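Visitor: any chance you could fold what I've pasted below:
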Amino acid sequence: MAIQRGKDLLLKLDDTGAGSFVTVAGLRARRLAFSSDTVDVTTADSPDRWRELLAGAGVRRAHVSGAGVFRDAASDASVRGTFFAGAARDWQVVLPDFGTVQGPFQITALEFAGDHDGEMTFELTLESAGALVFTAH
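Guide: The predicted structure follows:
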């Protein structure tokens, strides 16, 4: 993967369920993290008492966070409505020259802030809520 501009990482939402994804926010800072739990199967018979893990058995998850400004009133309303509905919706996280991660995410945090002489900003946290698909570019 070549060096990329951070601003090219996009966050898109399908709030209608029709498979039509729309970029919802002008994110100034964003992060996508993957993690998985481990399942320890170490026993007294484990070689030299080294820990053993059961491959492929842990829970996998993705965490997306970002901060920025909403593109328009419609994207603000979509995200806000999704949060207050407590709904898991399909999202896309587009990483240029790498790929797209797509699947259900739930908004677990939504914060708004603003200075008296500046624009309104927000912070958003998404947690995966089902199987994700990665498509390489």
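Visitor: all contacts plus neighbour counts: C-alpha atoms, from now on.
Guide: OK.
Visitor: excluding its backbone neighbours, what's nearest Arg30?
Guide: Spatially, and ignoring its direct neighbours in sequence, Arg30 is nearest to Gly66 (4.0 Å; Cα to Cα, 6 or more residues apart in numbering).
Visitor: the structure of the following sequence is requested for comparison with the preceding one:
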Amino acid sequence: MAGIDGFGTQLKRGDGATPSETFTGIGEMTSIGGPSLARDTYDVTTHGSPDQWREFIGGLKDGGEVSGDVNYDPSLHDFLVADLEDKSPRTYQIVFPDPEQTTWTFKAILTGFEPSAPFDDKLSASLTWKVSGKPTLS
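Guide: Just a heads-up that it's a prediction; the model follows:
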């Protein structure tokens, strides 16, 4: 049987300490997406390109964004609102629930925090981070 149950995946936030940073899970996460890796391409087509097909080379890479949703608890998630004030990237980790505890580690800036309070449902918040630099998979 193929596939791994995503239940138990964690998004962890680093405390910035050196030389040994400590990571703490962001509580009440309901979904985690990303990083959305991408690469630019540059068109290098010439009048002599074979059979009139466009040709490309790879350009700069982009770590994209990481997104997440939480069951919003203002007393538990106040630090996220404060993170919007940070101009410098912070280190985060996405830890998957596979036996190897596969981990994406990346630096990112919180760029979006959108709470929602419907009259007939739970408090929630959608979060967006812009990845800065190269994410590493281990």
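Visitor: now which residue in the second structure aligns to the residue nearest to Arg30 of the first structure?
Guide: In the superposition onto the second structure, Gly66 of the first structure corresponds to Gly68 when matched by TM-score structural alignment.
Visitor: show me the contacts for its match.
Guide: If a contact means Cα atoms under 8 Å, 6 or more residues apart in numbering, then Gly68 of the second structure has 29-33, 126-128 as its contacts.
Visitor: go again using 7 Å as the cut-off
Guide: The neighbours of Gly68 of the second structure, taking Cα atoms under 7 Å, 6 or more residues apart in numbering as the test, are 31-33, 126-128.
Visitor: so the residue nearest to Arg30 of the first structure is in which element?
Guide: strand 60-70 (DSSP states H and E).
Visitor: so where do the strands sit in the first structure?
Guide: 10-14, 22-23, 25-36, 60-70, 88-95, 99-114, 120-128, 133-136 (DSSP state E).
Visitor: got JSON lines for those, with distance to Ala2 of the first structure too?
Guide: Compiled in JSON lines, the strands of the first structure are given as follows (distance: least, Cα to Cα, whole Å):
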{"stretch": "strand 10-14", "distance to Ala2 of the first structure": "17"}
{"stretch": "strand 22-23", "distance to Ala2 of the first structure": "23"}
{"stretch": "strand 25-36", "distance to Ala2 of the first structure": "18"}
{"stretch": "strand 60-70", "distance to Ala2 of the first structure": "22"}
{"stretch": "strand 88-95", "distance to Ala2 of the first structure": "12"}
{"stretch": "strand 99-114", "distance to Ala2 of the first structure": "13"}
{"stretch": "strand 120-128", "distance to Ala2 of the first structure": "27"}
{"stretch": "strand 133-136", "distance to Ala2 of the first structure": "14"}
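Visitor: and those: which comes nearest Arg51 of the first structure?
Guide: Checking these against Arg51 of the first structure by Cα to Cα gives strand 25-36 as the closest, at 16.9 Å.
Visitor: leaving out sequence neighbours, find the closest residue to Tyr72 of the second structure.
Guide: For Tyr72 of the second structure, the closest residue by Cα to Cα, 6+ apart turns out to be Ser124, at 4.4 Å.
Visitor: mind listing what that neighbour touches?
Guide: When contacts are counted by Cα under 7 Å, 6+ apart, Ser124 of the second structure touches 70-72, 115-117.
Visitor: most surrounded residue in these?
Guide: Tyr72 (21 neighbours; other Cα atoms under 10 Å).
Visitor: if I read this right, that one contacts Leu123, doesn't it?
Guide: Yes: checked against Cα atoms under 7 Å, the pair Tyr72 of the second structure and Leu123 is within contact range at 5.2 Å.
Visitor: how far does stretch 131-138 of the second structure sit from its chain's centre?
Guide: Between the mean C-alpha point of stretch 131-138 of the second structure and the mean C-alpha point of its chain there is a distance of 9 Å (Cα atoms, centre = their mean, to the nearest Å).
Visitor: what lies in contact with it?
Guide: Residues outside stretch 131-138 of the second structure that contact it (Cα under 7 Å, 6+ apart): 63-65, 89, 102-109.
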